[in-house]
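Colleague: Just a sequence and a predicted model for now, questions to come.
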Amino acid sequence: MIEDAHAAGFDIQKRTVTGWIARGLLDRPRRRGAGRGSFPGLHSENQRKLFLLLLTKREEMPKLPALAVIPLTIWLWWGDEWVPRRQALKALTTWFGDGARSREVCQEAARGLLQQLDHPMASDTARNRLVRTFTEISYRGAMSETARAELETAVREVFEPPSVFKTTGMVRAVGPHTLPLTIEAVLGRASALAAAVQTLRGKHVTEELLGRAKALYQQSKREYAELRPALAAHTSGPLSGIFSERTVEEEVSSVGNDLVLGIGLLLTSPRAQAEFSRAL
């Protein structure tokens, strides 16, 4: 690995390689021989290619959590021949990292929901409260009955402003009828995210759970790719941009968030568990 790096023009030390192995950017080398230390371990050709890619990207993404997205994406898209699941689990842990990352994941999810839920008659105070409440509840990693009621109130004030809906008794749903977004759907997403955050913080995500999340991710992507053109064609107004096609860069940047939500849905949603069974 060091020779490959030097040949490609990178000044790299052995401690960098061992550190990246510990954090899941690289997999551990394969042992050769039966005795302890009889032969140096070898990395596969695919891992050596990954190593050079990481070195190339390190200048624009110097922090390890950002670099960890690369092996995680390769595992999701290309499989265990490139990145084994044990490495992908370490990479996910590195990407998720500390409390700052988990709060960022929750805040991004909150802002994305606000874009989908926003009603023109909602107040800025209600919008800010929704982002703050969703972020804090999912970040805490628990969804008590009190927290659920607090979040439902915050969602309703944005999604169904009292000035419009209080006297009508109407219930709002946005998006196409095949994929409606309702208050219950939002609460379910928050509950899933809270469960995932709690599980990741406690380092309780197993290789088996991560493999299930990958199967759910791939199944969802295939189904969405089939539905997206029709959804985009039949969706107008504020939601019209939701179903636009993502760039490769956007897909890569969303990999960690997508996996976290998938883990949460597998922990909390019977529907997601059924989707996983279909993906097998």
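Modeller: Perfect, I can see it now. Numbering: from 1, shown residues only.

Colleague: Please make it C-alpha for all contacts and neighbour counts, starting now.
Modeller: Will do.

Colleague: any idea how far Thr199 lies from Ser277?
Modeller: Using C-alpha to C-alpha, to the nearest Å, we find Thr199 at a distance of 21 Å from Ser277.

Colleague: Next: Val255.
Modeller: 21 Å.

Colleague: Would you mind telling me which of the two has the busier surroundings?
Modeller: Between Val255 and Ser277, counted using other C-alpha atoms under 10 Å, the more crowded position is Val255 (17 against 12).

Colleague: Now that one: which helix or strand?
Modeller: Element membership of Val255, judged by DSSP states H and E, is helix 248-268.

Colleague: What is the subsequent helix or strand relative to that helix?
Modeller: helix 270-279.

Colleague: same for that following helix, what does it pack against?
Modeller: helix 207-233, helix 248-268 (3 or more C-alpha pairs under 8 Å, 6 or more residues apart in numbering; DSSP states H and E).

Colleague: which residues are in contact with that helix?
Modeller: Helix 270-279 has contacts (C-alpha atoms under 8 Å, 6 or more residues apart in numbering) with Arg212, Ala213, Ala215, Leu216, Gln218, Gln219, Leu265, Leu266.

Colleague: about what we covered before: and the helices and strands packed on helix 270-279, which is most packed in?
Modeller: helix 248-268 (a mean of 19; mean count of other C-alpha atoms under 10 Å).

Colleague: tilt between that helix and helix 270-279?
Modeller: Between helix 248-268 and helix 270-279, the angle comes out at 110 degrees (axes from the mean of the first three to the mean of the last three C-alpha atoms, to 10 degrees).

Colleague: residue ranges of the helices in the chain, please?
Modeller: For the chain, the helices defined by DSSP state H cover 2-7, 14-23, 45-57, 64-67, 69-78, 85-96, 99-117, 124-140, 145-159, 162-165, 183-201, 207-233, 248-268, 270-279.

Colleague: Please identify the most buried of those.
Modeller: For the helices of the chain, the highest mean count by mean count of other C-alpha under 10 Å goes to helix 85-96, at a mean of 23.

Colleague: Structure two is appended below for comparative analysis:
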Amino acid sequence: MVDNPKESAGRCAQVAGWLTAACQAGHTLLSEPEAKAVLQAYGIPIVETRIALTEDEAVQQAEQLGSPVVLKLLSPTITHKSRMGGVRLVLRTAEEVRQAYRAVAEAAERQAGAGQMQGVTVQPMVTLEGYKLIVGSFCDPQFGPVLLFGSGGRLVEVRRDTALALPPLTTTLARRLLERTRIFTALQHGAAGLPAVDLAALERLLVRFSLLIVEQPLIRECDINPVLAAGDHLLALDARIVLHSIDVPEIALPRLAIRPYPSHYLEN
């Protein structure tokens, strides 16, 4: 899978500009819409996500998207929203949206104190039945950026079904990463009434994610949890990106353990 070199360079520069601007502004934790914009730039499918800074804006965005919708806390400091009551699902009416907004605001103040809520994000409630997966990355002191894949959702830490790999990935290496998880059998053959997943599409998603991590060294951590895999549909429902501090000089940023193949040797 080879991208057009000019398009690839333009995408890399555009996203690097976004991340550098965020670092310079002191925002090392991207908002969910910002993180999803980064993923979308690398061809990773996302669910549409809009920002609402007030209760009335939340109602307006919900009406434009169509019911049902999901409301999530928008905060510059709180990353794990569901753990503290910052996610409200299956909202069908304006009154339900208003009640959800107030509940999220109360939970944020109770858990993190006043001033930690910027607003909410509003997105369509995805009703597809499928597998919830996690795709992520973190920086290891010895190996640099490391990729993670496995069973996702709210029980990711309970199931402990993940595997690690070093970027960059090819589709072959992506398949090997998939095969090292327990959920792979279900993805390949289907299970519990759910169909098998388009493994080739999932491999391509992993390759694109690894390319993001390779090309954007300012990223310290990145989690897509969950990635919904339903038949031939793949969709990033939530995303979190943490950047290195602007105080970290470029020479001190984690280095890849495996050097990418020189792009000038690739042909379309």
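Modeller: That came through, no problem. This one's a predicted model, so the numbers in the text were calculated from it and none came from an experiment.

Colleague: where does the TM-score land?
Modeller: The TM-score (TM-score structural alignment, normalised by the length of structure 2) is 0.24; 103 aligned residues with a C-alpha RMSD of 5.8 Å.

Colleague: re earlier: which of the contacts of helix 270-279 of structure 1 sits closest to Leu193 of structure 1?
Modeller: Nearest to Leu193 of structure 1 among the contacts of helix 270-279 of structure 1 is Leu265, at 7.7 Å by C-alpha to C-alpha.

Colleague: In space, what's closest to that closest one - neighbours in sequence excluded?
Modeller: Leaving aside its sequence neighbours, Leu265 of structure 1 sits nearest to Ala192 (C-alpha to C-alpha, 6 or more residues apart in numbering; 5.0 Å).

Colleague: Surely the one you found touches Leu267?
Modeller: Yes - between Ala192 of structure 1 and Leu267 there is a contact under C-alpha atoms under 8 Å: 7.0 Å.

Colleague: What residues sit buried inside the helix or strand hosting Ser137 of structure 2?
Modeller: Assigned by DSSP H and E, Ser137 of structure 2 belongs to strand 131-140. Within strand 131-140 of structure 2, the residues scored as buried using 16 or more other C-alpha atoms under 10 Å are Tyr131, Lys132, Leu133, Ile134, Val135, Gly136, Ser137, Phe138, Cys139.

Colleague: just so I know, which of the helices and strands packed on helix 270-279 of structure 1 lies nearest Ser138 of structure 1?
Modeller: That would be helix 248-268 among these, by C-alpha to C-alpha, at 10.7 Å.

Colleague: which residues are contacting that closest one?
Modeller: Helix 248-268 of structure 1 has contacts (C-alpha under 8 Å, 6+ apart) with 69-70, 72-73, 92, 95-96, 105, 189, 191-197, 209-210, 212-214, 216-217, 272-273.

Colleague: Now do that helix against helix 99-117, angle only.
Modeller: Using the same axes, to 10 degrees: helix 248-268 of structure 1 against helix 99-117 is 100 degrees.

Colleague: re the thing from before, contact partners for the residue nearest to Leu265 of structure 1?
Modeller: Counting by C-alpha under 8 Å, 6+ apart, Ala192 of structure 1 touches Leu261, Ile263, Gly264, Leu265, Leu267, Thr268, Ser269.

Colleague: If we use 6 Å, what do you get?
Modeller: If you count contacts by C-alpha atoms under 6 Å, 6 or more residues apart in numbering, Ala192 of structure 1 has them with Gly264, Leu265, Thr268.

Colleague: Name the nearest of these relative to Leu54 of structure 1.
Modeller: For those, the nearest to Leu54 of structure 1 is Gly264 (28.9 Å; C-alpha to C-alpha).

Colleague: now the end-to-end length of stretch 210-222 of structure 2.
Modeller: So stretch 210-222 of structure 2: terminal residues 11 Å apart, C-alpha to C-alpha.

Colleague: same thing with stretch 139-156 of structure 2?
Modeller: End-to-end for stretch 139-156 of structure 2, by C-alpha to C-alpha: 19 Å.

Colleague: Also stretch 145-156 of structure 2?
Modeller: End to end - C-alpha to C-alpha - stretch 145-156 of structure 2 spans 20 Å.

Colleague: for stretch 233-250 of structure 1, same thing?
Modeller: End-to-end distance (C-alpha to C-alpha), stretch 233-250 of structure 1: 21 Å.

Colleague: Take the helices and strands packed on helix 270-279 of structure 1 and write them to a markdown table, including distance to Val17 of structure 1.
Modeller: Formatted as a markdown table, those follow (distance: least, C-alpha to C-alpha, whole Å):
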| stretch | distance to Val17 of structure 1 |
| --- | --- |
| helix 207-233 | 23 |
| helix 248-268 | 23 |
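
Colleague: Relative to Ala110 of structure 1, which of the ones you listed is closest?
Modeller: Here helix 248-268 is closest among those (C-alpha to C-alpha), at 12.0 Å.
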